[in-house]
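S.K.: Predicted model follows, preceded by the sequence.
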Amino acid sequence: MIELKPTFGLNQLLFGMKEKDVKSLYGQPNLNFKDDEGNIIWVYNELKMRLTFYEEEDFRLGYIICSHSDATLFGNQIIGKSIEEIQPILSKKGINSFEKEAFDIQTNFFNEENWIIFQVEFDEIIKIEIGAVVKNLDEFDWKFKA
């Protein structure tokens, strides 16, 4: 099971972990590279998961993208559902407001307070992105304490 935990991470992964911490849980990634901003990106094919370690934050895990069909949120499978199907689940957890942005056939539903994005195509959620949240104006709320 792959449980997404907004503001915290995914399964045992916690925002704020370093590469060595993630490697001890999941082993070597299938792919790793640096993006245009110098962040380190790790990809795990089997989990359909992409992790971003922020360069400006001493390469702490700050962002997770998951498109695995078994991904769950608050105990509910998410991938393949419509945004309307999951809104009552989210509402019960206090996640109510979304900025909606459309690109071609894809629509993103973004909740900044919990830094979660649902990517929708053909009326189905195809990908979920979660990130570490900022607790002060310029400081992340790291959940992993080294």
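M.R.: Cool, got the structure.
S.K.: can we go C-alpha only for contacts and neighbour counts from here?
M.R.: Will do.
S.K.: Show me the helices in the protein, by range?
M.R.: Listed in chain order, the helices of the chain (DSSP state H) span 19-26, 83-92.
S.K.: Spell out for me which residue occupies the centre of the chain.
M.R.: residue 130 (2.5 Å; CA atoms, centre = their mean).
S.K.: picking that back up, residue 62: which of the helices of the chain is closest?
M.R.: helix 19-26 (11.3 Å; CA to CA).
S.K.: ok, now which ones touch the residue nearest to the residue nearest to the centre of the chain when sequence neighbours are not counted?
M.R.: Of all residues not flanking residue 130 in the chain, residue 116 sits nearest, at 4.5 Å (CA to CA, 6 or more residues apart in numbering). The neighbours of residue 116, taking CA atoms under 8 Å, 6 or more residues apart in numbering as the test, are 6, 110, 128-131.
S.K.: Distance of the residue of the chain positioned farthest from its centre relative to residue 120?
M.R.: Here the centre of the chain is the reference, and by CA atoms, centre = their mean the most remote residue is residue 104, at 22.3 Å. Residue 104 sits 11 Å away from residue 120, going by CA to CA, to the nearest Å.
S.K.: can you list the residues that contact stretch 40-51?
M.R.: 29-35, 52-55, 59, 61-68.
S.K.: Thought residue 61 was touching the residue nearest to the centre of the chain, still the case?
M.R.: No. At 11.1 Å, residue 130 does not count as touching residue 61 under the criterion of CA atoms under 8 Å.
S.K.: And here is the other one:
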Amino acid sequence: MEIKPKYGIGDFTFGMKADQVVAKLGKPDKMYQDEDDENQVLYQYNQHKLRLTFYQDHDGKLGYIRCSNPKLQFQGKPVMNTPIDKVKDETFSSLIEEWEEEDYDFFVTYVNEENWIVLNVEYDEVTEIELGVPVKNDDEYDWK
């Protein structure tokens, strides 16, 4: 699975509808409504280690992706279970120069809002990546 900043991961691009995803992957292993935001419906695919969030207030479009699939790559380079310094300084260096770091005691997140990418890190290795649909301005998404 290839990370495509501002577009999605693999065949899953921002703006897709749930039925398009189901046509590719089948019925999700788990489907639930976000407790904090009732306008978001999440599909989880265990085998692919993939969670997809559909924004109901935007015609049910795919707007957020979380993935911990060990085959996840960016420009052919592995991301999962790779040391964070290597991912920041080598893998994403052609795209991202600066990351905002937030330390939560036992895990750390590295965020780049321009590309709306979050790297979740435990034990100094990337354990999950989050991608969000880019924002044009304060209240409008860039659905490409």
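M.R.: Thanks, I have it. Everything quoted here is computed from the prediction, not taken from an experiment.
S.K.: on that earlier part again, ranking the contacts of residue 116 of structure 1 by neighbours, who comes first?
M.R.: Ranked by neighbour count (other CA atoms under 10 Å), those have residue 130 at the top, with 26 neighbours.
S.K.: Quick check, residue 133 of structure 2 in contact with residue 113.
M.R.: No. Using CA under 8 Å, residue 133 of structure 2 makes no contact with residue 113, being 10.6 Å away.
S.K.: Between these two, point out the one with more neighbours.
M.R.: residue 133 (24 against 15).
S.K.: which residues sit in contact with that one?
M.R.: Counting by CA under 8 Å, 6+ apart, residue 133 of structure 2 makes contact with 6-8, 14, 63-64, 116, 141-143.
S.K.: how near is it to residue 58 of structure 2?
M.R.: On the measure of CA to CA, residue 133 of structure 2 and residue 58 of structure 2 end up 12 Å apart.
S.K.: residues near residue 24 of structure 1, how many?
M.R.: Neighbour tally, residue 24 of structure 1, other CA under 10 Å: 9.
S.K.: measure it to residue 13 of structure 1 for me?
M.R.: Residue 24 of structure 1 is 11 Å from residue 13 of structure 1, where distance means CA to CA.
S.K.: which neighbours do those two share?
M.R.: By CA under 8 Å, 6+ apart, no residue touches both residue 24 of structure 1 and residue 13.
S.K.: of the contacts of stretch 40-51 of structure 1, buried ones?
M.R.: With burial judged by 16 or more other CA atoms under 10 Å, the buried subset of these is 29, 52-55, 59, 61-68.
S.K.: Now render the residues you listed as JSON lines, adding distance to residue 40 of structure 1.
M.R.: As requested, those are exported to JSON lines (distance: CA to CA, whole Å):
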{"residue": "29", "distance to residue 40 of structure 1": "12"}
{"residue": "52", "distance to residue 40 of structure 1": "6"}
{"residue": "53", "distance to residue 40 of structure 1": "5"}
{"residue": "54", "distance to residue 40 of structure 1": "7"}
{"residue": "55", "distance to residue 40 of structure 1": "7"}
{"residue": "59", "distance to residue 40 of structure 1": "7"}
{"residue": "61", "distance to residue 40 of structure 1": "9"}
{"residue": "62", "distance to residue 40 of structure 1": "10"}
{"residue": "63", "distance to residue 40 of structure 1": "11"}
{"residue": "64", "distance to residue 40 of structure 1": "12"}
{"residue": "65", "distance to residue 40 of structure 1": "14"}
{"residue": "66", "distance to residue 40 of structure 1": "17"}
{"residue": "67", "distance to residue 40 of structure 1": "19"}
{"residue": "68", "distance to residue 40 of structure 1": "21"}
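S.K.: Spatially, which two of the residues you listed are the most separated?
M.R.: 55 and 68 (26.1 Å).
S.K.: Could you find the counterpart of the residue farthest from the centre of structure 1 in structure 2?
M.R.: Aligning on TM-score structural alignment places residue 104 of structure 1 opposite residue 105 in structure 2.
S.K.: Equivalent analysis for residue 91 of structure 1, please.
M.R.: Checking TM-score structural alignment: residue 91 of structure 1 goes with residue 93.
S.K.: Looking at the contacts of stretch 40-51 of structure 1, which are in strands?
M.R.: Secondary structure defined by DSSP state E assigns 31-34, 52-54, 61-66 of the contacts of stretch 40-51 of structure 1 to strands.
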